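>>> Pasted the sequence and its predicted model underneath.
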Amino acid sequence: MSISVIVPVFNGEKTVKETIKSILNQTFTNIEVIIINDGSTDTTLEIIENIPDSRIKIFSYPNAGLSASRNRGIFQAKREYISFIDADDLWTPDKLESQWQALQSNPQAAVAYSWTDYIDESSKFIKSGRRIKVNGDAFDKLLITNFLENGSNPLIRQEALKIGGFDETLFAAEDIDMWLRLAANYDFVCVEKPQILYRISTTSMSTNLKRQEAASLKVIERGFSYPKAEKLQHLKKQSLSHLYQYLTFKAIEAPPQQRQTMTAVYFWWNWIKNNPAIAKNKRVVIIAVLKIIFPQLFERVTQLKVALM
């Protein structure tokens, strides 16, 4: 048994070497590393060409975006299992082996996923991700929230990808769109430990959250149109609430030059509208409003806490 690891990269000179190192250092060694150079204009290609490992295969194409790069990687993949990792994320050394073992122990499942921790631009721990455990039918849980959290997470049986590749028309939410299609047809299995280190950086923050909203709403509508969702329509408001909660905090956490107060208020209002119970939690409401209106105050408080630690 062997695994194809697909690495889409565009101008990733600052992080791609560390990402590839985390792949090559996996305890599961029977892998091919398919690097899709998506029209990089920096030193990315030079960096990856100078990594001496016969398992690496490099393919360069004109720039076409993340979904197209992943699909190009799928086309080139020759192994029984596929995993994706973005060129600024990292894996713990046992990630592939643990997920592969989980699929061996659960032959009815086609997707194994792990938990995520978040790191900064220096690869230092920031915070833990959600610790959501789902084994078996994951479709209803994914309709509500993307508990896989990112595209660098799952290990997938190649045969399951007959459902089709990533939607290249989506500006965002292409990951959850793929996971929903997989969950509509196959079982999932959870590896109960954090194995994906997802990098948060100021440059990776979305500068167009309204476009992200539009893509996410399209994916939600698509998900609830599947035959499997026929009896799950009551979950739609919960799904929308989770989306707008995410977008609210994304807007709040954006760097000052990208922050859009009115957009944050709009997201916050839709969060409340789709989950009126939130409005009863005065502490959550007050904190969210203050963060939107007085972001500098919270930044200074955070900096003070760090200085006192």
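On my side now, so go ahead.
>>> contacts and neighbour counts: CA atoms only from here.
Noted.
>>> who's in contact with the residue lying closest to residue 18 once chain neighbours are set aside?
Using C-alpha to C-alpha, 6 or more residues apart in numbering and skipping residues adjacent in sequence, the residue nearest residue 18 is residue 90, 7.5 Å away. Contacts for residue 90 (C-alpha atoms under 8 Å, 6 or more residues apart in numbering) come out as 18-19, 22-23, 196-199.
>>> Residue 118 belongs to a strand?
Yes: under DSSP: H, G, I helix; E, B strand; the rest coil, residue 118 sits within a strand.
>>> Can you get me a residue count around the spatially closest residue to residue 216 that is not a sequence neighbour?
Nearest residue to residue 216, sequence neighbours excluded (C-alpha to C-alpha, 6+ apart): residue 173, at 5.4 Å. Neighbour count of residue 173, defined by other C-alpha atoms under 10 Å: 22.
>>> do the same with residue 284
Residue 284: 11 surrounding residues under other C-alpha under 10 Å.
>>> ok, it - contacts?
Listed by C-alpha under 8 Å, 6+ apart, the contact partners of residue 284 are residue 278.
>>> Three-state assignment for it, please.
Classified using three-state DSSP, residue 284 is helix.
>>> tally of neighbours for the closest residue to residue 76 other than its chain neighbours?
Counting by C-alpha to C-alpha, 6+ apart, residue 76 lies nearest to residue 34, which is 7.5 Å off, once chain neighbours are set aside. Using other C-alpha under 10 Å, the number of residues around residue 34 comes to 24.
>>> put this beside the first:
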Amino acid sequence: MTKSSPRISVVIPAFNAEEFIVHAIESVVRQSYSNIEIIVVDDGSHDGTRAAVNSLGDPRIRVITQGHHGVVSAANRGFDESRGEYVARVDSDDVMMPGRLAAQLGFLESHRDTAVCGTAYELFGAASGSVRMPLSDRACRQRLLLATCFAQSSVMLRKSVLDKNNLRYRAHTDGFGEDYQLWCEISEHGRMANLPMLGLRYRVHPHQASTIHWNRLVSNYIRISTEHAARAGRRPLSPADLIALTKPMSKTTGDTSATNPSMTGVILAAARAVRRAPGVETTRFTARCAFERFSELRALDE
């Protein structure tokens, strides 16, 4: 590799990430494909994040420091600074699985009409299990009518598609569902796919923004889903149905006035989603949502 011509840029936004970021970067450094640059955007951290990154001493790592403007700004700064033909994402508390970059590069090289490629992933930390993502472009588009079709930390994107179409994370999301918004926009400019491999270990911990601010995330998901369905020529699913399918049933969701939907409501929401956009992926995803809501409801009753 020459310093001036990395093939892949790996973008890692970081804010007060001292606890986990070395693990994340090491998982990138150990990839079998090595013609890469690793761009860490330090978003105004006031802990030991920068020192932890510098301790690794790998010449492929570039640290960009900015004031604290949030994950959207940090990730976009990483996109703007990237020099690779492809841009891969991983968050500072997640882990890239071996062989991921090589597999995604091979796929995107042989599928030139594909703009973004992700993978399946597994949970670790406060939760465990593996999550399969929709594989084909058709399945990704079915999922996108209801929720994100990618695990953000698993994706590799074609940089030319991002730049040509001015595609970046949008500031109005405030960092809640910014990835879902981007996938909806990028779907208008290229095909999408997920590889049937575990390319990511997704760390679950209580300090995640998606856990603390779940209601803000759901609110953005409803708006993004509704707007995307309209652009795709589909009838939007009602906010109540989207909430029934995607919002975890909990005694403490961050909104004490909210009530959990009934299982009948969840099942009816799933049926309406399938009727609106019939397909294998729609059926699979809504069935999984219904099972998760049922499991959560049982746990609350115990």
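Perfect, thanks for sending it. It should be emphasised that the depicted structure is a prediction, and the values quoted were computed from it without experimental measurement.
>>> on that earlier part again, what lines up with the residue nearest to residue 18 of the first structure in the second structure?
Using TM-score structural alignment, the partner of residue 90 of the first structure in the second structure is residue 95.
>>> what comes up buried for the longest strand anywhere in the second structure?
Assignment by DSSP state E gives strand 191-204 as the longest strand of the second structure. For strand 191-204 of the second structure, the neighbour count (16 or more other C-alpha atoms under 10 Å) marks 191-195, 197-204 as buried.
>>> what's the mean distance for it versus the first structure?
Superposing on the first structure and averaging over aligned pairs (mean C-alpha distance after the TM-score superposition for the first structure), strand 191-204 of the second structure comes out at 1.2 Å.
>>> Identify all contacting residues around that strand.
Residues from elsewhere that reach strand 191-204 of the second structure (C-alpha under 8 Å, 6+ apart): 93-100, 104, 113-127, 132-137, 140, 150, 153-154.
>>> Do a quick rundown of the strands in the stretch 51-200 of the first structure.
56-61, 81-84, 90-91, 109-119, 125-128, 155-157, 187-199 (DSSP state E, counting those that start in this stretch).
>>> between the longest one and strand 109-119, what angle do the directions make?
Read that as strand 187-199 of the first structure. Here the directions of strand 187-199 of the first structure and strand 109-119 differ by 20 degrees (axes from the mean of the first three to the mean of the last three C-alpha atoms, to 10 degrees).
>>> Now tabulate the buried residues of strand 191-204 of the second structure in TSV and tack on distance to residue 220 of the second structure.
As requested, those are exported to TSV (distance: C-alpha to C-alpha, whole Å):
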residue	distance to residue 220 of the second structure
191	24
192	22
193	24
194	24
195	27
197	29
198	28
199	27
200	25
201	25
202	22
203	22
204	21
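>>> What residue in the first structure is paired with residue 214 of the second structure?
Matched to the first structure by TM-score structural alignment, residue 214 of the second structure sits across from residue 209.
>>> tally of neighbours for that match?
Residue 209 of the first structure has 19 neighbours, counted by other C-alpha under 10 Å.
>>> tell me the contacts of it?
Residues near residue 209 of the first structure by C-alpha under 8 Å, 6+ apart: 247, 251.
>>> Need the residue closest to the centroid of the second structure.
Nearest to the mean C-alpha position of the second structure, by C-alpha atoms, centre = their mean, lies residue 152 at 2.0 Å.
>>> show me what contacts it?
Contacts of residue 152 of the second structure (C-alpha under 8 Å, 6+ apart): 89-90, 118, 179.
>>> Go again with 6 Å.
By C-alpha atoms under 6 Å, 6 or more residues apart in numbering, no residues touch residue 152 of the second structure.
>>> how close does it get to residue 199 of the second structure?
11 Å (C-alpha to C-alpha, to the nearest Å).
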